[in-house]
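Q: need a 3D model of the following:
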Amino acid sequence: MLSTVKVLFLAFFDICRLIKRPQDIPESKDLLTLCVVVYGSLSILLESLSLPLEKAILAGVLEVALIMIFSLAVLQIRGKSSRWTQTVTALVGTGIIISIIAFPVYILIGVGELGEFESNSGQSIGLLLLVALACWNIAIMAHILRHALEVNFMLAVILAITYIWIIFSFTSAIMPMETH
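A: The predicted model follows:
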């Protein structure tokens, strides 16, 4: 079991390094389900750093649902819906890795801490790391979409940014930011 987890982790990490493609991941509904559950749980954990638990759960579930819907929509438009399982597995599998890396960065910048936001060197470094992580995540998503949809990288980057905008828009519409 441990060797299987290691092989899968390395495969997802190779996608994060833009080496492997989504079609290099086994087409498995069980693997998809496992990855969706783990990714959703990590999303909820990260969201719970800055949101009440019920809102964090809603945001995590919404994000997973939108990944699945967005992927199906763009794959169907390109006539490649048979690639949905591997595409979503690759997106959430790499999302697991990004989430694991993001967790300590969120802690470093003080996400969810009460009181005044005091800028310090740790937070500045953390914010730079968060920006780098966001750019890397866009590149990973674009890499996956480029191969799944058979489009050029620039179009895939535009689709990845569009996906992130959709997530932000839906989340903001359902859970508006509180102003003080």
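
Q: C-alpha only now, for contacts and for neighbours.
A: Noted.

Q: tell me the secondary structure at the residue positioned nearest the centre of the chain.
A: Centroid-nearest residue in the chain: residue 95, 3.8 Å away (criterion: Cα atoms, centre = their mean). Here residue 95 is helix, with the state taken from DSSP: H, G, I helix; E, B strand; the rest coil.

Q: residues near the residue nearest to it when sequence neighbours are not counted, how many?
A: Spatial nearest neighbour of residue 95, chain neighbours left out: residue 39 (6.6 Å); criterion: Cα to Cα, 6 or more residues apart in numbering. For residue 39, the count of nearby residues is 26 (other Cα atoms under 10 Å).

Q: in the helix with the most length in the chain, what counts as buried?
A: As assigned by DSSP state H, the longest helix anywhere in the chain is helix 121-149. Buried positions in helix 121-149, judged by neighbour count with 16 or more other Cα atoms under 10 Å: 123, 126-127, 129-130, 133, 136-149.

Q: quick revisit: what about the residue nearest to the centre of the chain, distance to residue 123?
A: Between residue 95 and residue 123 the computed distance is 23 Å (Cα to Cα, to the nearest Å).

Q: please give me the structure for this one as well, since I'd like to look at both together:
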Amino acid sequence: MFLDICFFKKGPRDVPASSLLLGLAVLAYLIVGVVLLGLERDWSGAVVEAVVEALMLFGFLYMALYLSQGIPRLQQTATALYACDALISTAAVPLLAWLLVTPEAKGVYIFLTLLMLWHLAVIGHILRHALAISFFFGLGLAFGYVVVSYQVMMVLFGQTM
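A: Predicted coordinates for the structure are as follows:
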């Protein structure tokens, strides 16, 4: 189901409203986030950063759904966002590890950029369905969220994500 969302075949409405599924999606998000952040940082710092990222994502989603009067869709949308992020970010783990070993592997940067653009498109797709807005507005919200969250993480932790 989450792969279908990542390939734009389904939306968050197709995700069952389940606290257990949301919890598993958040857990997957946190594990992948800690692994990614832990590639270049200490593990305890990676855990703190991953938790802050997860809370920021939930806060952003809650605010967006609140403003669009879509709070009843919060659980399904949050599950879709966390799970799809975990799936796409999992693909980044070997690429980032490869860069740590071979920083001059320029082709990896192309794949990472494409992965990042796909991730933005998936977030935009999920937001489009959850907020009943156009894909391009959803994409703009996704981009705005990524830029703001990056800046917040820089202020809080003083390094790039």
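
Q: still on that earlier bit, show me what contacts the counterpart of the residue nearest to residue 95 of the first structure in the second structure?
A: Under the alignment (TM-score structural alignment), residue 39 of the first structure maps onto residue 29 of the second structure. Residues in contact with residue 29 of the second structure (Cα atoms under 8 Å, 6 or more residues apart in numbering) are 54, 82, 83, 85, 86.

Q: where does residue 29 of the second structure land in three-state SS?
A: Three-state call for residue 29 of the second structure (three-state DSSP): helix.

Q: which residues of the second structure fall in helices?
A: Using DSSP H, helices in the second structure cover 2-6, 19-38, 43-67, 74-101, 106-131, 135-157.

Q: and of those helices, who's closest to residue 12 of the second structure?
A: For the helices of the second structure, the distance to residue 12 of the second structure is smallest for helix 74-101, at 5.1 Å, taking Cα to Cα.

Q: could you list the buried residues of that closest one?
A: Neighbour counts over helix 74-101 of the second structure (16+ other Cα under 10 Å) mark 74-90, 92-93, 95-96 as buried.

Q: how about stretch 20-30 of the second structure?
A: Buried residues in stretch 20-30 of the second structure (16+ other Cα under 10 Å): 21, 22, 25, 26, 27, 28, 29, 30.

Q: one more: stretch 12-25 of the first structure?
A: 12, 13, 15, 16, 18, 20, 21, 22, 23, 25.

Q: try stretch 53-66 of the first structure
A: For stretch 53-66 of the first structure, burial by neighbour count (16+ other Cα under 10 Å) applies to 55, 56, 57, 59, 60, 61, 62, 63, 64, 66.

Q: so what's the third one up against?
A: Under the criterion of Cα under 8 Å, 6+ apart, the neighbours of residue 57 of the first structure are 44, 47, 48.

Q: how does it look with 10 Å?
A: 40, 41, 43, 44, 45, 47, 48, 51, 63 (Cα atoms under 10 Å, 6 or more residues apart in numbering).
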